[in-house]
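*Asks:* Coordinates for the following, if possible.
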Amino acid sequence: NIKLRDQMVDAIKKASIVGIPFYKNDPILTEDRLKRPLTDRVFKHFKITPKMCCHTFVNRVFAQKSDFWKALQGKRILIITKDKWADKVTKALRKKPYNLNVTMSTTFHHHDQMVDTLAFIEANKDNFDIALISCGVNSLVLAQKVAETGNIGIDFGKSLMYIVQKKAGLKNSSRGANKGLIP
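*Replies:* Next up, the predicted model:
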């Protein structure tokens, strides 16, 4: 999908912080050549120079830190995620130990929904402060578009799904998420 690729490149170039793999001992479960070497090649090809970098899994670490969830309390939260997770994650984040003010959620499962979802974000920009977005590679684009409305967009990776599945979050740890991913 060339259109999505170009949108992703644009979003990464504009992003405040970009998650990338480590050079060594990276916990991502794939071949080493598909981690940082591929990231470096893509960044060079598209002339991407992130303003600031963190590790790809920082969202998984945040999901396990009470300070992160405390920082979101009192903020109006928008959830953007795949159909089967939206209601479950909204309910989970409204209860203890998160106690978030999830004001709305919308579902996203395919790039074909991009135009409608961007219209939803724009129409509701005054109804949320922070969007937690968990819908694959499209999250990159959506997070940047949220930022353009003056709100905060966070590509939350699989963390929302993992919270529902009780594989991550304040009471659970996702595999490898705490191993030196935050300096």
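
*Asks:* C-alpha from now on. contacts and neighbour counts both.
*Replies:* Will do.

*Asks:* isn't Ser139 right up against Asp155?
*Replies:* Yes. With contact defined as CA atoms under 8 Å, Ser139 counts as touching Asp155 (5.3 Å).

*Asks:* Need the residues touching each of these two.
*Replies:* Contact with both Ser139 and Asp155 is made by residues Ile133, according to CA atoms under 8 Å, 6 or more residues apart in numbering.

*Asks:* So Ser134 lies in a helix, does it not?
*Replies:* No. Counting by DSSP: H, G, I helix; E, B strand; the rest coil, Ser134 is not found in a helix; it is strand.

*Asks:* so it sits right up against Asp83, yeah?
*Replies:* No. With contacts counted by CA under 8 Å, Ser134 stays clear of Asp83, the gap being 10.7 Å.

*Asks:* another one to check against the first:
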Amino acid sequence: MRARTRTRRGLTHDARSDADGAAAVGAAPSAPTRPGESTARRVLRVKDLLDRDFAGRWDLGSMARAAHLSPTHFRRCFLRAFGRSPSAYLTARRIERAQWLLRTSDLPITQIARHVGYESLGTFTRTFHRMVGRTPSAHRSLGPPPGVPACVVRSASTPHRGAEPTGESSGRVRGGATSGA
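*Replies:* Down below sits the predicted model:
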């Protein structure tokens, strides 16, 4: 919907409502915001959005629109909160997912590249090599990732002293006393 709006200087221009403007530009889905929501919370919502849709066509503008911030302010806040720029974070997520797919599936490398958001196999290979230190085919040749070591499984499944009981039949009552004889 177009409406005539007046700027502070008295000039008029055509403006679209937020819903029409986002649809016209082809913006990424917007993270819902609540009145009074902090900037840090909005940036976290966009990070969660990137984690869910890492293969999407994200640029700084669409990320900033999802956070309802200017691109410069969004980048600055994201860098402060997570220690890397939004594009570096997204690239790392894509390469992490590609590493896992290369070692756990038989999909062709080209298909994996597209699955994680790269349209160009050359760009994917160059980025993968720069971040991982080996080519995607060399990474795949490492074979499937190792399982969880037995000592970790044992440690996780062994009850520890002072831990909260996990079930009602644990024989413990409040205060650490045992019930029964």
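
*Asks:* Just give the TM-score of the two.
*Replies:* For this chain pair, the superposition-based TM-score is 0.23 by TM-score structural alignment, normalised by the length of structure 2; 74 aligned residues with a CA RMSD of 5.3 Å.

*Asks:* hang on, the earlier thing: so which of Ser134 and Asp83 of structure 1 has more stuff around it?
*Replies:* For the pair Ser134 of structure 1 and Asp83, the greater number of neighbours falls to Ser134 (28 against 13), based on other CA atoms under 10 Å.

*Asks:* How about that one: what's its closest non-neighbour residue?
*Replies:* Thr81 (4.8 Å; CA to CA, 6 or more residues apart in numbering).

*Asks:* mind checking how far the one you found is from Ile130 of structure 1?
*Replies:* Counting by CA to CA, to the nearest Å, the separation of Thr81 of structure 1 from Ile130 of structure 1 is 14 Å.

*Asks:* Looking at these two, which has the bigger crowd around it?
*Replies:* More crowded of Thr81 of structure 1 and Ile130, by other CA under 10 Å: Thr81, with 26 against 22.

*Asks:* Which residue is the nearest non-sequential neighbour of Leu101 of structure 2?
*Replies:* Ile112 (7.0 Å).

*Asks:* Next, the buried residues of the helix or strand hosting Phe120 of structure 1.
*Replies:* Per DSSP states H and E: Phe120 of structure 1 is located in helix 114-123. Applying a neighbour-count criterion of 16 or more other CA atoms under 10 Å, one finds Met114, Thr117, Ile121 buried in helix 114-123 of structure 1.

*Asks:* got it, and stretch 96-104 of structure 2?
*Replies:* So for stretch 96-104 of structure 2, counting by 16+ other CA under 10 Å, buried means Arg97, Ala98, Gln99, Leu101, Leu102, Arg103.

*Asks:* And the lengthiest helix in structure 2, what does it pack against?
*Replies:* Determined from DSSP state H, the single longest helix within structure 2 is helix 86-104. On a contact count with 3 or more CA pairs under 8 Å, 6 or more residues apart in numbering; DSSP states H and E, helix 86-104 of structure 2 meets helix 39-52, helix 71-82, helix 109-115, helix 136-140.

*Asks:* and the buried residues of helix 114-123 of structure 1 as CSV, adding distance to Met104 of structure 1?
*Replies:* Shown next, in CSV, are those (distance: CA to CA, whole Å):
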residue, distance to Met104 of structure 1
Met114, 18
Thr117, 13
Ile121, 11
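
*Asks:* in structure 1, which spans are helices?
*Replies:* So, for structure 1 - with DSSP H - the helices run 2-14, 36-45, 58-62, 66-72, 83-94, 114-123, 138-148, 159-164.

*Asks:* roughly how far apart are Leu132 of structure 1 and Arg5 of structure 1?
*Replies:* 21 Å.

*Asks:* okay, these two: which has more neighbours?
*Replies:* Taking neighbours as other CA under 10 Å, Leu132 of structure 1 and Arg5 compare with Leu132 leading, 23 against 13.

*Asks:* looking at it, the more buried one is touching Ile77, isn't it?
*Replies:* Yes. The criterion here is CA under 8 Å, and Leu132 of structure 1 meets it with Ile77 at 7.3 Å.

*Asks:* intersection of neighbour lists for those two?
*Replies:* Counting by CA under 8 Å, 6+ apart, Leu132 of structure 1 and Ile77 have no common neighbour.

*Asks:* picking up where we left off before, relative to Gly21 of structure 2, which of the helices and strands packed on helix 86-104 of structure 2 is closest?
*Replies:* Across these, the minimum distance to Gly21 of structure 2, taken as CA to CA, is reached by helix 71-82, at 16.5 Å.

*Asks:* buried set for that closest one?
*Replies:* Pro71, Phe74, Arg75, Cys77, Phe78, Leu79.
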